[in-house]
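Chemist: quick check, what structure comes out for this input:
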Amino acid sequence: MLDSVFMTRKDLQCIHEPFGDAFYFGPERLSSRYEADAQARDDSGFSDSTFAFVFEQIEKKTEEGKRVFIKDITHYLAPPHRNPASIAPSLGGAPKRGVGTNGAGTNGITNGTNGHVTNGITNGTNGHVTDGNGAHGHATNGHATNGHATNGNVTNGDAISPASYPYNTEAEPGNPTVVPEEILKKFHFTFLIRHPRSSIPSYYRCTIPPLNKVTGFYNFDPSEAGYDELRRVFDFLKSKGHVGPAIAGEYDGKLPKGEVSITMIDADDLLDNPNGIIEAYCKEVGMDYDPGMLNWDTEEDHAQAKRAFEKWRGFHNDAIESSSLKPRDSKHGKKTKTVEEENECWKETYGAEGAKIIRECVDANIPDYEYLKSFALKVPFKAPGEA
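Modeler: So this is what the prediction gives:
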């Protein structure tokens, strides 16, 4: 939904989830989802996409003269299952001692910092990325390849390793991603989170019939929840001074030169108070707020949304069909259910086994969500039309 808001801005160049290309399909892929399905990788059109290639495409967008806003998923930059990270060969990862040269030179972004990433993925220069984690009902977005059988990892996420990983390259101390800090620090990161009780069931739904035939995700993989990766990337950026220490909404006056506030948006807060949250967000990223950003109901708006979301079919149906972002009323507000009520609801919808899988994944990710939530932007409610 946040990407729909910023796609209304004609002064922005919006890029939707580009790093999934390299993460799932390319020669440096970190995911094993399509490891056993070379045909799916080829059909995707991204089987040659390295991480450097993705950055190069982003850089080309910056050359068009507009500020770039990138929405992406943080865990696309980190090896799954907490496997050790080393720098992607195409991004200049130095070969490990005793290992031959294993990749191209640095091809990353070289522009200055002017962008942000919402939800924690590297943004294109001059943009932001609305990251990650379960902010959109799933933590990991899918793919347009349809009709292939099981994707190559099992229900519980114990999968074969992709042939491309681990890389024979050196790691950067403390860096949980395959992207050099020198590239990461060029971007203005902001973060979007969603409670696992909402995001995990929504993602699970995308991996079972009938929707899996649209998404091309034929099994549920808990490692794609992404909360652990987002927390570790966030902590790394914070420890290096690339975000914080100031927290959006909690500091007075101006930030010291070069400091970027911690701007963490919780999806429930956004849905309850879109005017207040988006206005505050715009302030943090140096952009004028226009209430018209919360409406996208023209033919041009809908065509743009369909183009942006086409690559990850089935994951963004609600966003494609939406036309505005208004405060939730009491009828549609977020009434917290008990654990027992949640379990019963999931059992009715997904069966006993599905409910069990969802519950285990939700519970495993709540601690990371609550940690990130402690940094969330808090602003007074602002009614539509209120000055």
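Chemist: switch to C-alpha atoms for all contacts and neighbour counts from now on
Modeler: Fine.
Chemist: mind giving me the packing neighbours of the lengthiest helix in the chain?
Modeler: What stands out as the longest helix in the chain, according to DSSP state H, is helix 339-373. Contacts defined by 3 or more Cα pairs under 8 Å, 6 or more residues apart in numbering; DSSP states H and E place helix 339-373 against strand 189-193, helix 196-205, helix 227-239, strand 264-266.
Chemist: so which of those comes closest to Lys61?
Modeler: The closest of the helices and strands packed on helix 339-373 to Lys61 is strand 189-193. By Cα to Cα, the value is 18.0 Å.
Chemist: tell me how far the closest one lies from the chain's centre.
Modeler: 8 Å (Cα atoms, centre = their mean, to the nearest Å).
Chemist: now the end-to-end length of stretch 308-318.
Modeler: 14 Å (Cα to Cα, to the nearest Å).
Chemist: can you pull the buried residues of that stretch?
Modeler: By 16 or more other Cα atoms under 10 Å, the buried positions in stretch 308-318 come out as 308-316.
Chemist: on that earlier part again, quick check: angle from the longest helix of the chain to helix 196-205?
Modeler: Here helix 339-373 runs at 110 degrees with respect to helix 196-205, directions being taken by axes from the mean of the first three to the mean of the last three Cα atoms, to 10 degrees.
Chemist: the helix or strand hosting Ala280 - contacts with which helices or strands?
Modeler: If you go by DSSP states H and E, Ala280 is part of helix 274-284. Here helix 274-284 touches helix 267-272, going by 3+ Cα pairs under 8 Å, 6+ apart.
Chemist: can you list the buried residues in the helix it packs on?
Modeler: 267-272.
Chemist: and what of stretch 327-346?
Modeler: Across stretch 327-346, burial judged by 16+ other Cα under 10 Å covers 327, 343, 346.
Chemist: before we move on, the earlier item: using TSV, please lay out the helices and strands packed on helix 339-373 together with distance to Ala38.
Modeler: Formatted as TSV, these follow (distance: least, Cα to Cα, whole Å):
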stretch	distance to Ala38
strand 189-193	33
helix 196-205	24
helix 227-239	27
strand 264-266	37
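Chemist: quick one: the strands in the chain, in order.
Modeler: Secondary structure of the chain by DSSP state E: the strands cover 12-16, 67-71, 116-118, 189-193, 264-266.
Chemist: contacts for the last one next, please.
Modeler: Read it as strand 264-266. With Cα atoms under 8 Å, 6 or more residues apart in numbering as the contact definition, strand 264-266 has outside contacts at 118-119, 190-194, 248, 277, 372-373, 375-377.
Chemist: ends of stretch 59-66, how far apart?
Modeler: Terminal residues of stretch 59-66 are spaced 11 Å apart (Cα to Cα).
Chemist: compare with the first, here's sequence two:
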Amino acid sequence: MVLSEERPIFVATHPRSCSTAFERVFMTREKDLCCLHEPFGDAFYYGPERLSSRYEGDHNDAIGDREKSGFHEATYSSVLKEIEISGKEGKRVFIKDMACYLVPPSDHSTFEKAVLAPSVTPSATFNGNGVSTVKNPTILPLSVLKKFQFAFLIRNPRKAVPSYYRCCIPPLNEMTGFKYFMPNEAGYRELRVLFEYLLKEGVIKHPPSPSSPSPSPSSSQTNGKASNGEHSIYNNVCVIDADELLDNPKEIIKKFCEMTGIEFDEKMLEWGAHEGCENFDKWKGFHEDAIGSSGLKPRTKKKVRTREEEMEEWVEKYGEEAAGVIGRTADENMEDYEFLRRFRVVV
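Modeler: Here you go, the predicted structure:
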């Protein structure tokens, strides 16, 4: 992990962003990449340092769900050790994970003032007595975050949120185990929080400053050579929008490879359905489309619908009350999505 291009690649995203299809592209490079599928979710949902309230509690159902997962002892430290071990296989590590697993959710006691996970801070204790990370909004030390080469994947919340809602209701939730929808799991706020922190600390670099009201098209599309000589292309901000990925997969993947130091090969865009997807089993029901896919090809039809048409579809599928929840959740996350989209890779 000396050269930046040798650091593990960390694709940070939010739920239902087409990220598993994106991940499958890099799973084709099994000879030189070791892909880890959402490893931090183990600690976030199930372990003793869990931040999520989804499986929280000392009642039998909560304890049973955590133990049934097989990850009830997972800590953030054990996940980091897993990543480190994977990097010793002579392959570069490629991680796809949710940014919300690293940033306390809105219903957690440390929401406004994050504390480091106790397993990565030996002197700390959890639930009120943790080490304050005054400027760090995540539960990992900056020194740990600097070990990764970050990239970001986003999708319009009016597409991602209803897709996530569907995973939390019958019949699909019998597979996913997510028995109800939680709006604060949409993940856009946490993704932006992580992005802005990494930008502020220089872990990723890109003009203009995120405080600028509206970056010019030319400055927001310079995801190529460094402009000031202080950092290489491998430190530049890399944000992929799912819509552009689906429209131009070859061009977007090729640009991503260029920015992350991976040798591009067109064969990466094709694979065998259901091949090598064993790691997806821990999140059954969420990845069935990606598991059954055989490649990433430009979509031939792109649905363009008005807000009214979207709402009508949601009402028909989920009912009026649920459609309202979906619409509000999507709207609440639109500002963060639009902010991140300003930095997207354009080809």
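Chemist: what's the TM between chain one and chain two?
Modeler: TM-score for the superposed pair, counting by TM-score structural alignment, normalised by the length of structure 2: 0.84. Supporting figures: 304 aligned residues with a Cα RMSD of 1.6 Å.
Chemist: before we move on, back to that, make a markdown table out of the contacts of strand 264-266 of structure 1 and add neighbour count and distance to Phe25 of structure 1.
Modeler: Shown next, in a markdown table, are the contacts of strand 264-266 of structure 1 (neighbours: other Cα atoms under 10 Å; distance: Cα to Cα, whole Å):
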| residue | neighbour count | distance to Phe25 of structure 1 |
| --- | --- | --- |
| Thr118 | 32 | 24 |
| Asn119 | 31 | 22 |
| Thr190 | 30 | 26 |
| Phe191 | 29 | 25 |
| Leu192 | 29 | 25 |
| Ile193 | 29 | 25 |
| Arg194 | 25 | 26 |
| Ala248 | 23 | 36 |
| Ile277 | 24 | 35 |
| Leu372 | 22 | 29 |
| Lys373 | 17 | 32 |
| Phe375 | 18 | 34 |
| Ala376 | 22 | 33 |
| Leu377 | 20 | 35 |
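Chemist: max pairwise distance over the residues you listed: which two?
Modeler: Arg194 and Ala248 (17.8 Å).
Chemist: of the buried residues of helix 267-272 of structure 1, closest to Leu12 of structure 1?
Modeler: Using Cα to Cα, those come closest to Leu12 of structure 1 at Leu270, 20.7 Å.
Chemist: helices along the stretch 101-250 of structure 1, start to end?
Modeler: Along the stretch 101-250 of structure 1, counting by DSSP state H, counting those that start in this stretch, helices occupy 181-184, 196-205, 212-215, 227-239.
Chemist: next one: Met27 of structure 2 from Gly87 of structure 2, what distance?
Modeler: Here Met27 of structure 2 is placed at a distance of 15 Å from Gly87 of structure 2 (Cα to Cα).
Chemist: mean deviation of the helix holding Ala280 of structure 1 from structure 2?
Modeler: Mean deviation of helix 274-284 of structure 1 from its aligned counterpart in structure 2 after superposition (mean Cα distance after the TM-score superposition for structure 1): 0.3 Å.
Chemist: quick one: that helix aligns where in structure 2?
Modeler: Using TM-score structural alignment, helix 274-284 of structure 1 lines up with residues 249-259 of structure 2.
Chemist: next, the buried residues of stretch 31-38 of structure 1.
Modeler: Across stretch 31-38 of structure 1, burial judged by 16+ other Cα under 10 Å covers 31-37.
Chemist: report the central residue of structure 1.
Modeler: Taking Cα atoms, centre = their mean, the centroid of structure 1 lies closest to Ile73, which sits 2.0 Å from it.
Chemist: tell me how far stretch 48-59 of structure 1 lies from the chain's centre.
Modeler: For stretch 48-59 of structure 1, the distance to the chain centre is 17 Å (Cα atoms, centre = their mean).
Chemist: so where is that stretch in structure 2?
Modeler: Counting by TM-score structural alignment, stretch 48-59 of structure 1 corresponds to 73-84 in structure 2.
Chemist: and the contacts of the matching stretch?
Modeler: If you take Cα under 8 Å, 6+ apart as the criterion, stretch 73-84 of structure 2 is touched by 36, 39-40, 42-43, 46-49, 93, 117, 119-120.
Chemist: neighbours of Asn173 of structure 2, how many?
Modeler: Residues near Asn173 of structure 2, counting by other Cα atoms under 10 Å, number 19.
Chemist: structure 1: which residue goes with that one?
Modeler: Asn173 of structure 2 maps onto Asn212 in structure 1, with residues paired by TM-score structural alignment.
Chemist: report the contact partners of that match.
Modeler: 205-206, 218, 314.
Chemist: in TSV: the residues you listed, plus distance to Cys361 of structure 1.
Modeler: What follows is the contacts of Asn212 of structure 1, written out as TSV (distance: Cα to Cα, whole Å):
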residue	distance to Cys361 of structure 1
Arg205	14
Cys206	15
Tyr218	17
Gly314	21
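Chemist: between which two of those residues is the distance greatest?
Modeler: With Cα to Cα as the measure, no two of the contacts of Asn212 of structure 1 lie farther apart than Tyr218 and Gly314, at 12.6 Å.
Chemist: and the longest helix of structure 1, how far from structure 2 on average?
Modeler: Its aligned residues in structure 2 lie a mean 0.6 Å from helix 339-373 of structure 1 after superposition (mean Cα distance after the TM-score superposition for structure 1).
Chemist: now that helix: buried residues?
Modeler: In helix 339-373 of structure 1, counting by 16+ other Cα under 10 Å, buried: 343, 346-347, 350, 354-355, 357-359, 361-362, 364-366, 368-369, 372-373.
Chemist: please apply the same query to stretch 63-78 of structure 2.
Modeler: Quick answer for stretch 63-78 of structure 2 (16+ other Cα under 10 Å): 65-66, 71-72, 74-78.
Chemist: columns distance to Ser294 of structure 2 on top of these, output as TSV?
Modeler: Formatted as TSV, these follow (distance: Cα to Cα, whole Å):
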residue	distance to Ser294 of structure 2
Asp65	33
Arg66	33
Phe71	30
His72	33
Ala74	32
Thr75	34
Tyr76	33
Ser77	35
Ser78	33
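Chemist: nearest to Glu190 of structure 2 among these?
Modeler: Tyr76 (17.2 Å).
Chemist: any idea how far Tyr101 of structure 2 is from the closest one?
Modeler: According to Cα to Cα, Tyr76 of structure 2 stands 10 Å off from Tyr101 of structure 2.
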